[in-house]
Every structure is written in C-alpha cells, then in structure tokens.
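**Q** sequence and predicted structure, then a few things I'm wondering about:
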Amino acid sequence: MLKAERQDAIISLCNEQRSLTVREAAKALGVSDMTARRDFDELAEQGRIARVYGGARSVFDSKAADPLEEATHHSRPGGRRSEKEHVARLAASLVKKGDAIYLGSGSTIETMVGLLPRTRLRITTASLSVFGLVVDSEAYDSGLYELHLLGGKYDRTTMMFDSPETYAMIASYGFDRAFESAIGIMDGIAYGHSATAGFTVRLAFGASRESYLIADSSKIGKRDHNGYCSLREVDALVTDDGITTEQRAEVERYTKVIC
C-alpha cells in the first residue's frame, strides 16, 4: 500500500469510528506502530486529523464541538514544521547519557521526544501528551527510558497536570536539564498558554542544573497575556537560523542563543 493510500485509510477509519489509536491503525493496515505514528503526525500537521493522546480523532468530530469552547492543545494549528524539527533536534542533542530531564509542553517539545538519544534517561513531565509519546517510543519499550508523570489536577486545555500537588511533586525531583517551549518571546520575557502552568516551569527550571527555552524564530518579537519567566532564568534559547541579527542581539542581552 502506498503512503498516500495508507493515510487516506487512516482518515477513513477516524471518520468512521470518530477516534483511532496508533495500535489499531497499525494492526488494520499491517504496518509498524512507528509507521502509523509518523502517519498520524503528518496528517495532524496537515489538519486532516486531530492528534490526541495515543491516537487521533476525526476533525469532523472536533469541529462539532462548542465553537465558544477554548481550543485544546491537540486542536491548535501546527506550522513551521521544518523549523520546529530543527529546534527540537538541537535541543535533543543537548541531552547526555544518564541524564534526568524535565520536558514541558508544546508541539516542539513533542517533536523533541522522537529525537532524544536512545540511551539511559530519566524523563519527567507534567504533560499527558508528552507522556504518551514517550510511552509509544521504542526506547521506552526497550527499557532505556525511566518515565515519571507529575500528577495533580488535569487541565485539558494545555493537556498538563497543574495544581499544588504537581508543585509538591516537582520539589522532590532534581534534573540535569529542563526544557520548555514558548508561544512568544519579547523584552526578555517568555510567554506561554497558561500563567499557572508557568509556575510549574519555573519550579522545574529551579530544580535543574541547566534549563533551556526552545522556540522557533517566528516566536521572537511576539508577546501574549501570560509571561511565565525571564530569559535570565534560562541557560539558553534554542531556536532556528531564521533568527535575525537584531533579534539575536536582543535575546543575548539576557541569555545565550543556540541555533
């Protein structure tokens, strides 16, 4: 079966069943979980399915939802795929054998999961989406990754656990490296989707030997309602080579740039 035919079949199954897991698709199409997962990711980037933990939903089902309801994490539009992959690959290259790492949330962090080194790692996250991607990875299946999910109250908008229980759990951890994404970077401040989730990030950064903000260059010069940390709190911004000379000079007033 050609790739295009396989992906059309996935869309048809999603529309018929309203939702479909990676393993169900792999079994139905006679392919590996990894191949099905890649197809799911590509189709979600194209907006042809809506990616959810462990699988996907029909976009028709997604569009039938209350139009006034806030967009959830998995329904946010994707874009700048090559830039995000470049940033995610750079960030993943900073991870060393035996590291204990914290992974935040966002599409670039999710891309980073598949690019992590296949070596012994302890991975901690408060993101249910990131957790699911690690669970689905071959490195986790082979026992290379030790995985920890921070619990507490679940926020379905960000697909993260975020509450006093989450904060208490972070206090008991120590990390070699922590990674978080941003939807905007301006005047030395990183902006995210949720002000409360920013508290989780700052705690993770404080518990880590090294902390990194990862964002493609389109985020630089943009602000949002929720500023969650100063660039002075991170060791570096990991971005793509689309960053301009002026943008780089501005960011480097506060922290190092890796691109």
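**A** Yes, it's here.
**Q** please make it C-alpha for all contacts and neighbour counts, starting now.
**A** Will do.
**Q** can you get me a residue count around S82?
**A** Using other C-alpha atoms under 10 Å, S82 has 11 other residues around it.
**Q** use this one as the comparison:
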Amino acid sequence: MLAAERYDRIVELVNLNGSMRVSELSERCRVTEETIRRDLDRLEQAGRLRRSHGGAVSVKEDQPEIPYRVRETTQAEEKKRIAHAAVSMIEPGDRILLDASTTAGYMAASMPDIPLTVLTNSIQVATELSSKDKIEVISTGGQLAQRSLSFVGPLAERSLETYHVDKLFLSCKGVHPESGSISESNELQARLKQRMVGISDQVILLADASKFGVRAFARVTGLQAVHNIITDQVPDPEMLERLKVYNITITTV
C-alpha cells in the first residue's frame, strides 16, 4: 500500500468509527505503530483528522451514529473489562441508569440476577436483562434510532423526568479536561444524556483511552458532574493533573 493510499484508508477508518487507536490502525494497515503515529501527525496537520491520546478522532461534525453491531466489535476486550469493573460497583437494591452504549450492553450481559431497577434507552440492554427475574427493567420509549438500537427524542427526554436513580453509567465520544467537558458526536444522544445526568446521584463515566483529549460536536455536561471514570489505560501525567481539579476517582482496568 502506497503512503497516499494508506492516508486515505486511515481517514476512512477514523471517519467510519469516529475514533481509532494506533494499535488498531497498525493492524488494519499492516504497518508499524511508529509509522501510524507519523501518518497521524501528517493527517492532523492537513486537517483530515485530530490526534487523541493513543489514536485519532474524526473531524466530521455531527456524524451519523455508527451502527451498534459495528461499535460492538470495536475495542471489544477493553469495553468488556470496563463493563466488568462497572458491574462490580452495583449493589442489590440500586436504581441504575444505563445508556445505549456497547459497554452498557456488555454490562447487562454480565450483570448478576440481583434485585435492581434498571432504567435504559437501549433495546440491547433491555433484551439482555429480560431473562433476569429479579431485575426490573424500565424503558424510556421514544423515537427509535435504528443505528444505535436506542430511543431518543422529546418523548425519551420527558420520560426521564419521571425518575430518579442512584447511579448513571454513561458513555461518551470525548473527554476533554482542558475545556472541562464530556461530549457526543450526535446531538440527540447528547441531549438525552444531559437529562440522564440531571436525574442521577452518581455519574460513572465509561471511557476507553481513545476518548481522552477529544472534544466532539455536542456537549453533554461538565466534568464537575462526574464522580468516577472507568477506563482501560492510565491517562498521561498531564491529563491526570487536569482531571485532579475535578476530584474524580479514576479506575483503570
């Protein structure tokens, strides 16, 4: 593969997935990680993508949602580790809220059958929990977003106003300590997640390393609203120093 072809392939992969890690791009393009890092530097200078901690993110604004089945197989092992750690934070009797992320789907699949109330806008989460007799599942309803197998829109947002939960397990497209925000590439998802934060006592952010340093199109909330972050890699020292300001507990798995 010529360098120009590799550049196009890298941009195509990053735009398709929203973000990609150096290791994934290295495997897909069959070149070393050092080569990929140089490529990403050049592509960022050309304005075709934006570097993030450990990879790159798309610069396309308000991207269409990536289909759930595509996201489900992207960084699957990292997401499963994060999901396992998140499940360990759940206690019998909790009222929890799960968003429509693939990590939430992995949480639902591995969740023990204990007395819980689970509120969700995810079809996948509701399906995974349907066989667990002790767990009460409440769906937001709303407009079906087919690509993410989730409910969004005004009806979903209004339904959240009826409830109050102990813990919210929240995903995002970007965690940006410098601006103090977490963000999404899709405005409808961002608006719904804003409502989720507003009805939750504790916000637990599920974010793999590729999300750090990223500032996506639609703001969800400020980092001051986040109590815990579960991630798969320790953020770099500069990132950790910025996160200290917000007094967030960080768990690395």
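**A** Okay, I see it. These figures come from a predicted structure and were not determined experimentally.
**Q** mind listing the helices for the second structure?
**A** Using DSSP state H, the helices of the second structure run over residues 3-17, 22-29, 33-45, 68-72, 76-87, 102-110, 123-129, 154-160, 187-198, 237-244.
**Q** among those, which comes closest to S139 of the second structure?
**A** helix 123-129 (7.3 Å; C-alpha to C-alpha).
**Q** which position in the second structure pairs with G104 of the first structure?
**A** Per TM-score structural alignment, the equivalent position to G104 of the first structure in the second structure is D99.
**Q** surely that match touches C172?
**A** No - here D99 of the second structure does not reach C172: they are 9.8 Å apart, not a contact under C-alpha atoms under 8 Å.
**Q** higher neighbour count, those two?
**A** Neighbour count, other C-alpha under 10 Å: between D99 of the second structure and C172, D99 has more, with 25 against 22.
**Q** what sits against the more buried one?
**A** T120, N121, S122, F169, L170, S171, K193 (C-alpha atoms under 8 Å, 6 or more residues apart in numbering).
**Q** hmm, back to that, tell me which of the helices of the second structure is the most buried.
**A** helix 102-110 (a mean of 23; mean count of other C-alpha atoms under 10 Å).
**Q** mean deviation of it from the first structure?
**A** Mean deviation of helix 102-110 of the second structure relative to the first structure after superposition (mean C-alpha distance after the TM-score superposition for the first structure): 1.6 Å.
**Q** what's next to that helix, contact-wise?
**A** With C-alpha under 8 Å, 6+ apart as the test, helix 102-110 of the second structure has contacts from 68, 71-72, 79-80, 82-84, 86-87, 98, 124-125, 128-129, 169, 171, 206.
**Q** and that helix, how far from the chain's centre?
**A** Here helix 102-110 of the second structure is found 12 Å from its chain centre; the criterion is C-alpha atoms, centre = their mean, to the nearest Å.
**Q** repeat for stretch 101-121 of the second structure
**A** 15 Å.
**Q** same deal with stretch 102-112 of the first structure?
**A** Relative to its chain's centre, stretch 102-112 of the first structure lies at 2 Å (C-alpha atoms, centre = their mean).
**Q** now stretch 163-179 of the second structure
**A** Distance of stretch 163-179 of the second structure from the chain centroid (C-alpha atoms, centre = their mean) equals 9 Å.
**Q** sorry, back to before: any chance of TSV for the contacts of D99 of the second structure, columns distance to N15 of the second structure?
**A** Putting the contacts of D99 of the second structure into TSV (distance: C-alpha to C-alpha, whole Å) gives the following:
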residue	distance to N15 of the second structure
T120	28
N121	25
S122	24
F169	26
L170	23
S171	19
K193	23
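**Q** closest to T140 of the second structure among these?
**A** N121 (5.2 Å).
**Q** returning to what we had before: which single one of the contacts of D99 of the second structure is nearest to R147 of the second structure?
**A** Using C-alpha to C-alpha, the contacts of D99 of the second structure come closest to R147 of the second structure at S122, 11.5 Å.
**Q** tell me which residue of the first structure matches up with that closest one.
**A** Counting by TM-score structural alignment, S122 of the second structure corresponds to S127 in the first structure.
**Q** hang on, its match packs against V134?
**A** No - the pair S127 of the first structure / V134 is not scored as a contact, 10.8 Å apart, by C-alpha under 8 Å.
**Q** who are the contact partners of G98 of the first structure?
**A** G98 of the first structure neighbours (C-alpha under 8 Å, 6+ apart): T119, R120, L121, R122.
**Q** 6 Å - rerun?
**A** By C-alpha atoms under 6 Å, 6 or more residues apart in numbering, G98 of the first structure lies in contact with R120, L121.
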